[in-house]
Each structure stands twice: as C-alpha cells, then as structure tokens.
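# structure for the following, please:
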Amino acid sequence: MTGESTGQQRRAVVVGAGIAGLTAAIALRQRGWQVEVLERAETVGPAGSGLSLWPNGLRGLDALGIGMAVRDRATAATEAGMRDPSGRWLARTDIAGVRDRYGDLVMIHRTELFDILCGALGEGRLRLASAVHEVEITERGIRIRHSRGTSDADLLLGADGINSTVRSLHWPDALPPAYAGYTAWRSIVTPPAPVHSGGETVGRGERFGIGPLGDGRVYYYGSASLPAGASSANGELAELRRRFGDWHEPIPALLDATDPATLLRHDIYELPPLDTYVRGPIALLGDAAHAMTPNLGQGANLAVEDAITAAALLDRYRDIPSALTEYDRVRRTRVEPLQRLSRRMGAALQMSWAPAALLRDAIMRLTPVGPALRGLAPVVTWEPPD
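Below you'll find the model as predicted:
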C-alpha cells in the first residue's frame, strides 16, 4: 500500500547506506517500520576523510539517541577561521561563541560515524552488493528489483548519492550533476607534531583546509580551480607540494606525512536544483536530492536533517504521499537557499584574479566577529520536527 497502512507493519526500502540512508533507516526503525537498506557497494563506510558536524546535525543525531556516542568519538572544534598563505589570520571563527549560541561543533572521521550508525541500525537490515536495477510503483506498493533479488515496500527512500540510480529512474528530466570549477584532494595523516588549530587557508584559485581529529591524526583537503578531469603528470602528492609546499605550517608537515596511496582526488560536482524531491511514495534524501559544493561544511548535517524530517512527517501524516509532499515542501525551502549560498562562497574563495582576491581578503579582515557569528543562524539553528 502507498497510502495509510492498517494492521500491518509498514515497510520501507532505503537505497544507499551513506549518512542519509543509514540515519533514515534508524529513524524509521525506531518508529516501528520494517526497514531494509540496499547498498550497491560491498562495504560500508568510506575511508580517508573527515567531516564536520554542526549543531543542527548533532541535534538530529540526538533525536535518534546517538548524539552522545558521536561526541564521545569526535573532537570538539577549538580554533578555526581563515588565513592567507603566510599564516596571517583573515578571520577567526568564534568557536566558543558558536557553542554558547548554537550548540556543539565537532570533527569526526567518517568511518567512526559509520560505525556508530551501523551499530544503531542493528544486524540483518543492511544488504550489501545490492545494486538497484528497476523500481516499479503498483497499486499494492513498490517493487524494487536489485542484484540480489526483489524487495517490496510501501515507501522507497533514495539516498544513493549524487549519481543516484533512484533519481535516474524516476526523475528522467533532472539535469545531470554540474562541475563546480575546482578539484579537491583529501587525506588523513599523522604528523610528527600535534596539530590543534583547524580552519582554511585561501590563496588565488587555491585553498587548503585542516581539521584535527583528536587522536593525533589530521584530516586535510586542498582545492584548485582546474578543468574537470585534469590529472597531475608527476603524481597527486607532487602536485600538492608544488601548490602548497611553501604555505604556512603545518601545511608542509602534513604533506610530508602523507602516504600517496591514501591521497584521494575528486572533482567537485553539484546537483542543479530539482523541481521536487518526491514522486508519489518515493523520496530523495541527501546528495541524491541536493548535492552541493562543500563550502558550508553542511553535507552530512543536511543529510541527517532530511532523514529525521522524513521519519517525523511519516509519523505525523499516516498517508505516505501526503507525508512526502510535506517533506518536499519543508526540505526544499530549507536546502535551496543553502545550495545557493555554498555556491557563492565557493566562487569567492576560489577567486584567481589578484585584485578580486585582495578585495575578498580585505572584506574578511574587516568583518566583525559578531555579525559573522549571527550570520550562522540560518545555517545551524534547525531543530528536529516534533
């Protein structure tokens, strides 16, 4: 059934075992749903990167009862902001002010977060190596054909990333992901000396970000404005050294500590806005719905928000299409302005023209801490639905 279900446990299939998919599966299971998660990969939990969890994302995890477990395995942010390549501060983030005004801000290794989410989901609900091939809506519900068989459901949540199979099957007119104009390198290293200060350093068409993980390891990323598909003739680590090797410490030390085998490089893509995240009893979550550039550090947080909101509205509106219609309205209203803001931030931070970059840096130096702190409100003040 795709409407109100009576006398039977409602069934949900979640496609994709990323942050959005696992969080949604946990939230639905806690509300009495029968849940199955289909993941095309043979393993869960991408290695090699860290992520920031802001107060909004942590509130969503608190609603599931796993927020404290995440905090216990994460690192509380201490010092952050923007610097120039010499190390001079352009703007400092008032971390204490963020915490006092909005709530906790932490950094966590992705594998640590996935371990917590998989533990909360429980055994027997995740089916790996299950690539979806076909999704059919019938009068009796939804039939999903995948590489390990067939699954039936009342609800289908597509949380399978920027190149979503669910979106390609039921949003045939959706525009493909668009290249944002820059590529990114990422790694996690253990430098010889502790690194306590995080943040981002901005140059001309280049950036370098640092996120201490609290156990001696440091997550870092570098980005550069380059054509899509470009490669480095002398290897990616050599390319990073060429671009960032003379920037301020600890950037050279982080590069020296890098194992080339652990260095990841990906071009940055974003998804053009969809006219809807919902098709009947099918909804898209996370990057499948609204993949954006990473400039706000909100990808994981918005994925958690999507999952918590969808589950709450499916409780509030027992009719599934009605619940998802409200989900679509609420989430697009929330997410679309942040997509635009992240895109504008990326354009400013990746500026290559020297006069424009100098003006950007001057504006950052002259912006008072108070207005910058208040400016976070639209991003981080989200609260889980009742």
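# every contact and neighbour count from this point should use C-alpha atoms.
OK.
# contact partners for the spatially most central residue of the chain?
Central residue of the chain (Cα atoms, centre = their mean): residue 299, 2.4 Å from the mean position. For residue 299, the contact set (Cα atoms under 8 Å, 6 or more residues apart in numbering) comprises 286-287, 291-292.
# among the residues you listed, who's most crowded?
The residue in the contacts of residue 299 with the most neighbours, by other Cα atoms under 10 Å, is residue 292 (30 neighbours).
# any idea how far residue 177 is from it?
Using Cα to Cα, to the nearest Å, residue 292 is found at 10 Å from residue 177.
# before we move on, the earlier item: can you tell me which of the contacts of residue 299 are in helices?
Counted as lying in helices by DSSP state H, out of the contacts of residue 299, are residue 287.
# what is the nearest of the contacts of residue 299 to residue 183?
residue 292 (13.9 Å; Cα to Cα).
# following up with a second sequence; could you model it the same way so I can compare the two?
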Amino acid sequence: MPKRHAVVAGAGIGGLTAALALHRRGWHVTVCERAPELPTTGAGIGLAPNALRALDAIGVDAAHAAGSATATTMGVRRPDGRWLTRTATADMAARYGTPPIAVPRPAFTAALAAALPPETIRYGTAVTAVDDTAGRPTVRTANGPDLPADLVVAADGIHSPLRRAYFPAHPGLHYIGETAWRTLVDAPDLRIPAMSETWGRGERFGITPLSDGRFYLYATAVAPPGTRSADPRAELRHRFGSWHDPIPALLDRVQRLAPADVLQNDLHDLAAPLPRLHHGSIAWVGDAAHAMAPNLGQGGCQAIEDAVVLAHLLPAEHDTHTPTSIPTALAAYTAARRDRTNAIRLRARRVGRLGALRNPLAVAARDLTVQATPTPLALRGMDDLFNGFHLPR
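Okay, here's the model as predicted:
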C-alpha cells in the first residue's frame, strides 16, 4: 500500500515538529512554507520540561541538535534589581527531571528541518485553501500544483487563513494590550548566569542566556495597537535604560544592531477557544489552534506537544489494518489537547495582566505577593504545566 500522505501548512516549530513526528511514524510528508527559506535571524525560544519530554518521545534531543543554555537561576526582579522570586534550575531539574533550556529559534527550526528527508519542505509555497468536500482533502497552493493528502496539518500561524476558512463564526484574535520587542545580542563577556524577567509599571524586560554567548532579550509595554517608533533601539533605551544592571549594558549591544534586527509585534491571543481542533481530515496545531500570550513561555512548547500527540494518535505505516480512521484519530486529538491548551491560554492571559499593571498601589501589592510566595509553593504551581504532557493511550 502507498504511504499515507500528510501536507503541513507552515514550517514553524509546530509544523516542523508535526512533519518530523509523522515522518518517523512512516508517513510521506510535504511541508508548504510561504517564505522563500527558513529564517536565519530571529529570537530565542525557551523549551520547558514538558516540551523537552515531548521532543524526547519522537527522538529529538533539542540540546544536542540546536545547542542550549541552562541558567543557574530563574526569577522575577524589580527595576531596581531586587529579586521578587528566584529559583535554582537545579531544583527544577530535581522536580521535573530536566531544567528548561533556551535555544536560538533559527538554529532549532534548522535542526528540525535537517532531520526531514530532502525535498520535504517546499519553500515559497503558500497554502491558499483546502478542499475536503470529496472526503479526501486536496490542498490548493498559490503557485504550485494541487496536493492530494490523507491529512492536512494547519500550522499556518496566529493569523491562520485555514482557521478563518473553517471557523468563520469564531471571533478571532484578541489584542492583549501590549506591544513586544525581541532580539539577540552578543555579550559573552557579561557572564550573566540568570534567566530573569523584570516587572515595572506596565513594562517588562526579559533576559535569557543562550549557549553561544548570545542573549535573547525581550521587552513589553502597554500601548495602543500599532504603536511604533522610528528607531526601536532608541525606544528600548528610553524605556529601560535606567533599569538595573545588566540591562543598560545589554542595551549598549542593542544599539550596535541594525534596526531591522529588533523585532516588534503587538501581542494577541485567541479571543475564545476553537470549538474543536480538527475538521474532517484537517488538524490545527500551535498558534493556529490556540494562540496564547507569551507570559508563561508555553506557546512554542504547546505547539510541540500538539504535534507529538497528533502523530501519536494517527495510524503509523505498519498499522495499515488498524480500524482507527483518520477522522476518529483527529477527534481523539481534540479531546486530548483542547482543554489543556485553553487552560494554558487563559492562565497566560492572567499572568500578563499582573505583569502589565501600572497603578502604583496595584504594582506594590503584586510585588509583595510574589515576594511572599515560598519557592516550593511557586514550583508546585508549575506542576500542571511541566508535568502535564502525556501521550494518550
């Protein structure tokens, strides 16, 4: 029998992980990516223990594939440098089996792509529609032939055209009230051992060390949608230049970058959960399925979980006589993933509201509450995130 064919719309982390997981279950996979090539520049991504466990289930060692860095401590600070909460990553490793790691996003996506057979990814090929009226989906592309498939994985991002096409009554995206900047800087001489996020009044600044001596920096600010400055480097200096060390030194490195190397995006999440994460033989993963605010660092992690669970539930090549149909497997995928991802989406929104507080009294109360929370209790509060990945039986 010919191999089952999956077409994946989008070569982001969720799409590439899905492609690799399906390939390793014996599927023939085609990935359609609208960009002309994988990005070579960009930001970083934190891989929490749940994502690392999911990757391990499909034989991917992220630290080996893309390099990684494990900070000695993680925590939240005030603009004056005082720690509100701080946790040793060794304690996280003891509790969850592995500490979180940070990898450059371009290196990670390149490693996933390199693990696929040659010619799997078709660059410069945008999926425009999926016709599934005949019972077997056909993928339409902007500048290529139609692709018949047994399965379509919609990994087409936060603005997912396929989500809009198949869920036209859904309210779509919700602006969470903040804009965000992201960049990578070279600063091995600064020897910053901690992964930290600093909370001010309506502003935040995050520092994540990477394995190659670079740092992934991100910042957020409460702002109307579409707010842009002529020079994002100067805007970051204006907003955060007086905050605690090593933020000013890192901003000095940002000034050496080209303005285009500082990415800025308004932050959105999905206004409401999708009624289901599948339709016929189409499955949605990652931001296309459940776009969430970045406040828990779980957006990419949940996309990885989606991809691994989806492939696990679908029949493998050697399961040609299994009675489980693809639509039945996709219904099981919705049952396994919808509630977990929606709960994390709502939790990320709530945490973001805390970080975005601007009223001085509310900020003081927030900081006192965070500072008074014992570290063991704070860690227990992450158990459902970091221990929540399981392959359905």
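# tm score of chain vs chain?
Scored against TM-score structural alignment, normalised by the length of structure 1, the superposed chains reach a TM-score of 0.95; 379 aligned residues with a Cα RMSD of 1.5 Å.
# possible to save the contacts of residue 299 of structure 1 as JSON lines with distance to residue 158 of structure 1?
What follows is the contacts of residue 299 of structure 1, written out as JSON lines (distance: Cα to Cα, whole Å):
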{"residue": "286", "distance to residue 158 of structure 1": "9"}
{"residue": "287", "distance to residue 158 of structure 1": "10"}
{"residue": "291", "distance to residue 158 of structure 1": "13"}
{"residue": "292", "distance to residue 158 of structure 1": "17"}
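# quickly name whichever of the contacts of residue 299 of structure 1 is closest to residue 218 of structure 1.
residue 292 (24.0 Å).
# give the closest residue to the closest one in space, chain neighbours not counted.
The shortest distance from residue 292 of structure 1 to any non-neighbouring residue, by Cα to Cα, 6 or more residues apart in numbering, is to residue 270 (4.6 Å).
# please, where are all the helices along structure 2?
Using DSSP H, the helices of structure 2 run over 13-23, 49-57, 62-66, 89-96, 105-114, 161-166, 232-240, 247-255, 287-290, 299-313, 326-355, 360-372, 375-380, 383-386.
# and of the ones you listed, who's closest to residue 280 of structure 2?
Proximity of the helices of structure 2 to residue 280 of structure 2 was assessed by Cα to Cα; the nearest stretch is helix 326-355, lying at 5.6 Å.
# what does the closest one correspond to over in structure 1?
Using TM-score structural alignment, the residues of structure 1 aligned to helix 326-355 of structure 2 are 320-349.
# now do stretch 13-24 of structure 2
Aligned using TM-score structural alignment, stretch 13-24 of structure 2 spans residues 19-30 in structure 1.
# so how far does that stretch sit from its counterpart in structure 2?
On superposition with structure 2, the mean distance recorded for stretch 19-30 of structure 1 (mean Cα distance after the TM-score superposition for structure 1) is 0.7 Å.
# report the distance from that stretch to the chain centre.
With Cα atoms, centre = their mean, to the nearest Å as the basis, stretch 19-30 of structure 1 stands 15 Å off its chain's centre.
# buried ones in it?
Across stretch 19-30 of structure 1, burial judged by 16 or more other Cα atoms under 10 Å covers 19-29.
# just name the closest of those to residue 194 of structure 1, please.
residue 19 (29.1 Å).
# residues contacting that closest one?
Contacts of residue 19 of structure 1 by Cα under 8 Å, 6+ apart are 114, 117, 300, 303-304.
# which member of those residues is positioned nearest residue 84 of structure 1?
For the contacts of residue 19 of structure 1, the residue nearest residue 84 of structure 1 by Cα to Cα is residue 300; the value is 27.1 Å.
# measure the closest residue to residue 282 of structure 2 other than its chain neighbours to residue 330 of structure 2 for me?
Using Cα to Cα, 6+ apart and skipping the chain neighbours, the partner closest in space to residue 282 of structure 2 is residue 152 (4.7 Å). According to Cα to Cα, residue 152 of structure 2 stands 11 Å off from residue 330 of structure 2.
# which residues do those two both contact?
Between them, residue 152 of structure 2 and residue 330 share these contacting residues under Cα under 8 Å, 6+ apart: 281-283.
# so which of those comes closest to residue 84 of structure 2?
Closest approach between these and residue 84 of structure 2, by Cα to Cα: residue 283, at 40.9 Å.
# tally of neighbours for that closest one?
26.
# leaving out sequence neighbours, find the closest residue to it.
residue 153 (5.0 Å).
# residue in structure 1 matching that neighbour?
Residue 153 of structure 2 maps onto residue 157 in structure 1, by TM-score structural alignment.
# ok, that match - contacts?
Residue 157 of structure 1 touches 12-15, 21, 282-285, counting by Cα under 8 Å, 6+ apart.
# and with 10 Å instead?
By Cα atoms under 10 Å, 6 or more residues apart in numbering, the residues touching residue 157 of structure 1 are 12-16, 20-21, 24-25, 37, 166, 278, 281-285, 288, 307, 310.
# hmm, back to that, I'd like the helices of structure 2 written out as a markdown table, with distance to residue 393 of structure 2 added.
Formatted as a markdown table, the helices of structure 2 follow (distance: least, Cα to Cα, whole Å):
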| stretch | distance to residue 393 of structure 2 |
| --- | --- |
| helix 13-23 | 17 |
| helix 49-57 | 14 |
| helix 62-66 | 25 |
| helix 89-96 | 22 |
| helix 105-114 | 26 |
| helix 161-166 | 28 |
| helix 232-240 | 48 |
| helix 247-255 | 47 |
| helix 287-290 | 22 |
| helix 299-313 | 9 |
| helix 326-355 | 10 |
| helix 360-372 | 38 |
| helix 375-380 | 26 |
| helix 383-386 | 19 |
